[in-house]
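1. Quick one: sequence plus predicted model below, questions after.
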Amino acid sequence: EAPVAEAPAAEAPAANTEAPAPAQAAPVDMAAVTAAVTKGTCGACHVIPGIDIAVGQIGPDLSSIGAEAGTRVPGLSAAEYIHQSILDPNAVIAPKCPTGACLPGIMLPNLGELLTPEEIDTIVGYLLTLQGQGQ
């Protein structure tokens, strides 16, 4: 019997010095997104495409938040801005709501207690995919 040649060892991958891939790179689990949005009552105030119950008319329409979030606060990525907006909704007040200027103190201040970090990440990841095209 002939000896089996071993495959050459793969080279170790280069150290990753780049930021991790954005959350929207992962496939979207719409059941998890819908469950988190429902638990956080996000749809009571926000329009969120793809979530049937998210037809609110109080907070900003989130149809293009993935395209806009990275431009709202210098130095914050889109993911960081959305995450901050969920945990500290009065840190930055969105510029436009359905009835005019958005007001402080409207959004639930305790979403960090109501939602798990994983649920918040699920919501952030989905919102990053919302680019406004055809929505």
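-> Structure's in. What do you need? Numbers count the residues shown, from 1 in each chain.

2. C-alpha only now, for contacts and for neighbours.
-> Fine.

3. What distance do you get for the nearest residue to Gln131 once chain neighbours are set aside to Thr38?
-> Excluding the flanking residues, the one nearest Gln131 by C-alpha to C-alpha, 6 or more residues apart in numbering is Ser64, at 4.4 Å. Ser64 sits 20 Å away from Thr38, going by C-alpha to C-alpha, to the nearest Å.

4. now do Val73
-> For Val73, the distance to Thr38 - C-alpha to C-alpha - is 27 Å.

5. between the two, who's got more neighbours?
-> Using other C-alpha atoms under 10 Å, the more surrounded residue of Val73 and Thr38 is Thr38, with 15 against 12.

6. Could you check how far that one is from Ile51?
-> 9 Å.

7. Any buried residues in the one helix or strand Glu80 maps to, and which?
-> Using DSSP states H and E, Glu80 maps to helix 78-87. Burial within helix 78-87, assessed by neighbour count using 16 or more other C-alpha atoms under 10 Å, is assigned to Ala78, Ala79, Tyr81, Ile82, His83, Gln84, Ser85, Ile86, Leu87.

8. In contact with the fifth one, which residues?
-> So that's His83. By C-alpha atoms under 8 Å, 6 or more residues apart in numbering, the contact list for His83 reads Ile120, Asp121, Val124.

9. gap between it and Ile123?
-> 9 Å.

10. Also the first one?
-> Note on Ala78: its distance to Ile123, by C-alpha to C-alpha, is 13 Å.

11. Now do the helix ranked longest in the chain against helix 78-87: the angle between them, please.
-> If you go by DSSP state H, the chain has its longest helix at helix 117-129. Angle between the axes of helix 117-129 and helix 78-87 is 130 degrees (criterion: axes from the mean of the first three to the mean of the last three C-alpha atoms, to 10 degrees).

12. putting a second one here so we can go through both:
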Amino acid sequence: MRSSPWRAVGLALLASLSGLVLVLRARAEQPRREAEQRGLRLRMERAVWLHEATDHGDTARLPTLPGSPPEGSRRLAVEVSIFNPRAMPLEFSPGELRLSEGRTATEWRATTDVSRPFTLGPGELLFLTLGFDVPRTPAPLRLLWARGEERIALLATRRPLGAEAREPRGWPESVGELPAGSAGSGAALYDRLGCVACHGALEALDAARVGPSLGAFFQAGSTRIAGLSAAQYAYESLLNPDAFIAPACPGGQPCVGPSPMPLYGEVLSAQDMADVIAYLVTPRTDE
């Protein structure tokens, strides 16, 4: 018995519609840096995995401070801004943001002392920093904004490996083996990765708060270790912050080890690494 040509056409149309549904669903699940739900607009300003006490090995453990993540956990720090464009007050709860592991459907709420909702008046803008403490897992993670029935993905990430499970990344020995770097892209990464919080803006020589100032790094970096260019020195320091402790930190005090800087070799791609280094070694226009 031969199949009707109309039946074949119907099956083809059904397959096309099914494919379209899958494409639309995939697009809907793609992370969005900005989103709007139930009157509020949310923008993810920055997200970075913070330093873990075991990152530098058993011989250089950092003290566990009050409010630190539990042993074996890693904290994802997220900065968001929430804006109320409506003419009436609206509430936002920190519990609306959660980190989800899709493989097991496990979710983590933010570690915060503030559990009550915030009330945003008309035209009010709120900046909020939240931390998510994540145990060891190799599974992909998604930051979700759940407001009402809708859940919008804001970020896709993975928990960086800690020192207890680190495998060699296979980074080349020479910075010259990295891709060509973009100083403009590196400037954006310098802010997004939180470098500015410790080292200050490169345009201000005295803006450093914790680590050494990097404002004149394109000059000073080449004098730190004999035979190393500023780019090579930056590269080795990003891979191993304790390889060399800078001589001067804010207030004229000597820098001390172990360095609190994260191991960026765990979380940066080769292109990101090249971009950050290009930004650090590019002379400032006002120099």
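-> Looks like it came in fine. Worth saying up front: this structure is predicted, and the values here are computed from it rather than measured.

13. Most neighbours of all the contacts of His83 of structure 1, which one?
-> Val124 (24 neighbours).

14. Structure 2: which residue goes with that residue?
-> Counting by TM-score structural alignment, Val124 of structure 1 corresponds to Ile277 in structure 2.

15. Give me the aligned partner of Pro98 of structure 1 over in structure 2.
-> Under TM-score structural alignment, Pro98 of structure 1 pairs with Pro250 in structure 2.

16. contacting residues around that match?
-> Asp206, Ala208, Arg209, Val210, Gly211, Pro212, Ser213.

17. one step back: neighbours around the residue nearest to Gln131 of structure 1, how many?
-> 18.

18. Which secondary structure state does Leu228 of structure 2 sit in?
-> Secondary structure, DSSP: H, G, I helix; E, B strand; the rest coil: Leu228 of structure 2 is coil.

19. That one contacts Ser222, correct?
-> Yes. Counting by C-alpha atoms under 8 Å, Ser222 is a contact partner of Leu228 of structure 2 at 6.2 Å.

20. Between the two, tell me which one has more neighbours.
-> The neighbour count for Leu228 of structure 2 versus Ser222, taken as other C-alpha under 10 Å, is higher for Ser222 (18 against 14).

21. Need the counterpart of the more buried one in structure 1.
-> Aligned by TM-score structural alignment, Ser222 of structure 2 pairs with Gly70 of structure 1.

22. now that match: how far from Leu103 of structure 1?
-> Remark: distance between Gly70 of structure 1 and Leu103 of structure 1 (C-alpha to C-alpha) = 21 Å.

23. Same check on Val47 of structure 1?
-> Distance, Val47 of structure 1 to Leu103 of structure 1, by C-alpha to C-alpha: 17 Å.

24. what about these two, which has more around it?
-> Ranked by neighbour count (other C-alpha under 10 Å), Val47 of structure 1 and Leu103 place Val47 first, with 22 against 15.

25. Aligned counterpart of that one in structure 2, please.
-> Counting by TM-score structural alignment, the partner of Val47 of structure 1 is Gly200.

26. List of residues touching the helix ranked longest in structure 2?
-> Longest helix in structure 2, counting residues (DSSP H): helix 5-29. The contact list for helix 5-29 of structure 2 (C-alpha under 8 Å, 6+ apart) reads Ile152, Ala153.

27. For the helix or strand that it is followed by, which helices and strands make contact with it?
-> Using DSSP H and E, the helix or strand that follows helix 5-29 of structure 2 towards the C-terminus is strand 34-37. With contacts defined as 3 or more C-alpha pairs under 8 Å, 6 or more residues apart in numbering; DSSP states H and E, the packing partners of strand 34-37 of structure 2 are strand 40-49.

28. same thing but at 10 Å, please
-> Applying 3 or more C-alpha pairs under 10 Å, 6 or more residues apart in numbering; DSSP states H and E, we find strand 34-37 of structure 2 packed against strand 40-49, strand 74-83, strand 140-147, strand 150-158.

29. now these as TSV including distance to Met261 of structure 2 and mean neighbour count?
-> Below are these laid out as TSV (distance: least, C-alpha to C-alpha, whole Å; neighbours: other C-alpha atoms under 10 Å):
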stretch	distance to Met261 of structure 2	mean neighbour count
strand 40-49	11	18
strand 74-83	14	19
strand 140-147	23	19
strand 150-158	19	17
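
30. need those strands in TSV with distance to Leu130 of structure 2, can you?
-> Shown next, in TSV, are those (distance: least, C-alpha to C-alpha, whole Å):
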stretch	distance to Leu130 of structure 2
strand 40-49	10
strand 74-83	5
strand 140-147	12
strand 150-158	14
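
31. between the ones you listed, which one is nearest to Ser182 of structure 2?
-> strand 40-49 (20.2 Å; C-alpha to C-alpha).

32. The closest one corresponds to what range in structure 1?
-> Using TM-score structural alignment, strand 40-49 of structure 2 pairs with nothing in structure 1.
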